[in-house]
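Trainee: Sequence unavailable; structure follows:
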């Protein structure tokens, strides 16, 4: 009897190894599919420029327009009345449209500038700070509207091309 019980024991190992192979096969297929999808997305995004590390540079701004005014000579306020200022100005503008607007009203603008310059003392213009303050004052005067119907003029900077105080 002992011999019959030993022969009845069977091993079910082959059934477990079939399940393990099936699980490994499914896992390998899933990993391969995920890798293929990731690779496809990477090449698609590279081809169409999405996600590139360098953004497109912005277009360069248009070059400024410099508008030179005729030189002006004015008497300055002083005790002896013997001081004068000769000044040449250039205006830095954003575009040519601004220049056209200024040219149409140039007599009025020159008058404003001459009146403002003739109201200065030589001591006010002798320092660098005085010259910067004068440039800012002239910028404000030039930007002041001449007509209510016209769009405002924007002057980026008033530049001195000639500056003689005597």
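Mentor: That came in fine, so what should we check first? For clarity, every value in this text was computed on a predicted model and none was experimentally measured.
Trainee: C-alpha only now, for contacts and for neighbours.
Mentor: OK.
Trainee: how about residue 88, what does it touch?
Mentor: Residues near residue 88 by C-alpha atoms under 8 Å, 6 or more residues apart in numbering: 68, 69, 70, 71, 72, 160, 161, 162, 163.
Trainee: Give the helix, strand or coil label for the residue lying closest to the fourth one once chain neighbours are set aside.
Mentor: For residue 71, the nearest residue in space outside its immediate sequence neighbours is residue 88; the separation is 4.3 Å by C-alpha to C-alpha, 6 or more residues apart in numbering. Secondary structure assignment for residue 88 (DSSP: H, G, I helix; E, B strand; the rest coil): strand.
Trainee: what about versus this one:
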């Protein structure tokens, strides 16, 4: 009886060893096949992709966008103001976000926030609904807000020098001539963005 049990135990061990060996062989085959396919697809991708690197022009601005650094934003509370329309009562609800140079600029803006908000409110309340309905009007408004937000930080800038040009391919207003942007010193507030803009 014990000899039969011993023989049965030996055959079970041999069976387990065979199963483990078969499983290991299958895993090796699958792993090798997967590695082959990955290497093949990577080498095919390497052959197809060509990267062309061009030298930056010598007259390029020293302060170009660095894709490794994320932009820094300061979001202001939404402004609700009565507009300067004479024929009827109109108001605007405007969300303003300032794009700033760095964290140091964020701290400066926080220190002068009451003055910056006051300046922005004064600009908004002097606008008519017609002057801010179209895209050029909004671009002009963004430039004026940027100039007024820079004043408490010690920068006197003409808003005309801050008006952003429309994106390439965008239609310019009828009768307008393209304007060459003026080179300005690096300013701590890089842009004004509208997060919402409602005129009623």
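Mentor: It's in. Predicted model only: the values in this text are computed from it and were never measured.
Trainee: Can you give me the TM-score here?
Mentor: Once superposed, chain against chain, the TM-score is 0.59 (TM-score structural alignment, normalised by the length of the first structure); 106 aligned residues with a C-alpha RMSD of 2.1 Å.
Trainee: Just tell me what the residue nearest to residue 71 of the first structure corresponds to in the second structure.
Mentor: Under the alignment (TM-score structural alignment), residue 88 of the first structure pairs with residue 95 in the second structure.
Trainee: Equivalent analysis for residue 144 of the first structure, please.
Mentor: So, by TM-score structural alignment, residue 144 of the first structure is matched to residue 151.
Trainee: how close does its match sit to residue 144 of the second structure?
Mentor: Distance of residue 151 of the second structure to residue 144 of the second structure, given as C-alpha to C-alpha, to the nearest Å: 11 Å.
Trainee: of these two, who's got more company?
Mentor: A direct count of neighbours by other C-alpha atoms under 10 Å for residue 151 of the second structure and residue 144 places residue 144 higher, at 24 against 15.
Trainee: helices or strands up against the helix or strand hosting that one?
Mentor: Using DSSP states H and E, residue 144 of the second structure falls within helix 135-150. Judged by 3 or more C-alpha pairs under 8 Å, 6 or more residues apart in numbering; DSSP states H and E, helix 135-150 of the second structure is in contact with helix 113-125, strand 189-199.
Trainee: starting at the chain centroid, how far to it?
Mentor: Relative to its chain's centre, helix 135-150 of the second structure lies at 20 Å (C-alpha atoms, centre = their mean, to the nearest Å).
Trainee: now the angle between strand 189-199 and it, please.
Mentor: If you take axes from the mean of the first three to the mean of the last three C-alpha atoms, to 10 degrees, helix 135-150 of the second structure sits at 130 degrees to strand 189-199.
Trainee: quick one: helix 135-150 of the second structure to the first structure mean distance?
Mentor: By mean C-alpha distance after the TM-score superposition for the first structure, the fitted helix 135-150 of the second structure averages 0.5 Å away from its aligned residues in the first structure.
Trainee: Could I get the buried residue list for the host helix or strand of residue 41 of the first structure?
Mentor: With secondary structure defined by DSSP H and E, residue 41 of the first structure is part of helix 13-47. For helix 13-47 of the first structure, burial by neighbour count (16 or more other C-alpha atoms under 10 Å) applies to no residue.
Trainee: Residue 6 of the first structure maps to what in the second structure?
Mentor: Residue 6 of the first structure maps onto nothing in the second structure, by TM-score structural alignment.
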